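# Return atomic coordinates for the entry below.
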Amino acid sequence: MNCVKISEAEYPLMEYIWEHAPISASALAAYSQDAFHWKKNTTYTVIKRLTLRGALERQEPGFIVTPLVTKQQVQQSELENLCNRIFAGCSKDFILSFISRESVSDEELAQIKQAVQEYQR
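Next up, the predicted model:
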């Protein structure tokens, strides 16, 4: 999958955009000031970077921001990159490593099992 890269610093802003789009740049700047203590120029710089990489569309007048990629597309791309980088592309090893963690509850394991069974149908 070839998807837009979103940095750790940009991701929380993208989450807010996904939840509230379309949204004005001024509203994003106000949110970023409260949530991240970013100055208006910092927010606009991040918006510009994301726009240049194809994650966002900037519409005039009023500078309205709309996502061009979905959260699910970005998550899928990041998972694929992680699996390729750490587990040489082996999904089985990736999944077994994930579920072998002590922090995975029995309830979560049951939900994973159910999801796998539904996926197989």
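
# hey, let's count contacts and neighbours off CA atoms from now on
Will do.

# So which elements touch the longest helix seen in the chain?
In the chain, taking DSSP state H as the definition, the longest helix is helix 71-87. Contacts defined by 3 or more C-alpha pairs under 8 Å, 6 or more residues apart in numbering; DSSP states H and E place helix 71-87 against helix 91-99.

# Buried by neighbour count: which residues of the helix it packs on qualify?
Neighbour counts over helix 91-99 (16 or more other C-alpha atoms under 10 Å) mark Phe94 as buried.

# Now do that helix against helix 71-87, angle only.
Per axes from the mean of the first three to the mean of the last three C-alpha atoms, to 10 degrees, the angle that helix 91-99 makes with helix 71-87 is 100 degrees.

# which stretches of the protein form strands?
For the chain, the strands defined by DSSP state E occupy 23-24, 56-59, 64-67.

# right, so of the ones you listed, which gets closest to Ile95?
Set against Ile95 and scored by C-alpha to C-alpha, the strands of the chain come closest in strand 64-67, at 29.7 Å.

# and that closest one, how far from the chain's centre?
Strand 64-67 sits 15 Å away from the centroid of its parent chain (C-alpha atoms, centre = their mean, to the nearest Å).

# One more sequence to fold, the one below, so I can look at both together:
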Amino acid sequence: MKEYKLAESEKRFAELIWQNEPIGSGELVKLCEKEMNWKKSTTYTVLKKLCEKGFFQNENAVVTSLITKDEYYAKQSVTFVEDTFGGSLPKFLTAFISGKKISKHQAEELKRLIDEYKEV
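Predicted coordinates:
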């Protein structure tokens, strides 16, 4: 999957699938009508588009994800740091905690994560 960016309406649609999968496509149509005020044709058009992008699959009228919610948001986070901070995690963290104090527990958790993912 090359393109990970979802439009706001696509993101809401994806959230519905992630929260309810596996979900029958007919049930998804009803859910989108209720939650997003979409017509059946809109639901199927957006579903087809996101299946083509590699987010979901619709097999035997059952919709499931090919990329998890966590995977999607992890990629968005990486892209944000790359685009906004030139890929510098220290610059991102500096901006994120600027002017705030973090708890001892949070500092220890960050240290643990750094040690866990540090190149050897």
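
# residues in the second structure aligned with the longest helix of the first structure?
Under TM-score structural alignment, helix 71-87 of the first structure corresponds to residues 69-85 of the second structure.

# Mind listing residues that contact that stretch?
When contacts are defined by C-alpha atoms under 8 Å, 6 or more residues apart in numbering, stretch 69-85 of the second structure is touched by residues Tyr4, Lys5, Glu15, Trp18, Gly87, Ser88, Leu89, Lys91, Phe92.

# Recalculate using a threshold of 10 Å.
Outside stretch 69-85 of the second structure, the residues that touch it by C-alpha atoms under 10 Å, 6 or more residues apart in numbering are 4-6, 11, 14-15, 17-19, 55, 68, 86-93, 95.

# Look up the closest residue to Leu13 of the first structure, ignoring the ones flanking it.
When the adjacent residues along the chain are set aside, Leu13 of the first structure lies closest to Ser32, with 7.4 Å between them (C-alpha to C-alpha, 6 or more residues apart in numbering).

# Ok, Lys91 of the second structure next?
The spatially closest residue to Lys91 of the second structure, leaving aside those adjacent along the chain, is Phe85, at 6.2 Å (C-alpha to C-alpha, 6+ apart).

# ok, that neighbour - how many residues close by?
Residues near Phe85 of the second structure, counting by other C-alpha atoms under 10 Å, number 15.

# Distance check, it against Gly26 of the second structure.
43 Å (C-alpha to C-alpha, to the nearest Å).

# What of Ser65 of the second structure?
Counting by C-alpha to C-alpha, the gap from Ser65 of the second structure to Gly26 of the second structure is 16 Å.

# how about the longest helix of the first structure: buried residues?
Residues of helix 71-87 of the first structure classed as buried by neighbour count (16+ other C-alpha under 10 Å): Lys71, Val74, Ser77, Glu78, Glu80, Asn81, Cys83.

# Check the mean deviation of that helix from the second structure.
Averaged over the aligned pairs, helix 71-87 of the first structure sits 0.9 Å from the second structure after superposition, using mean C-alpha distance after the TM-score superposition for the first structure.
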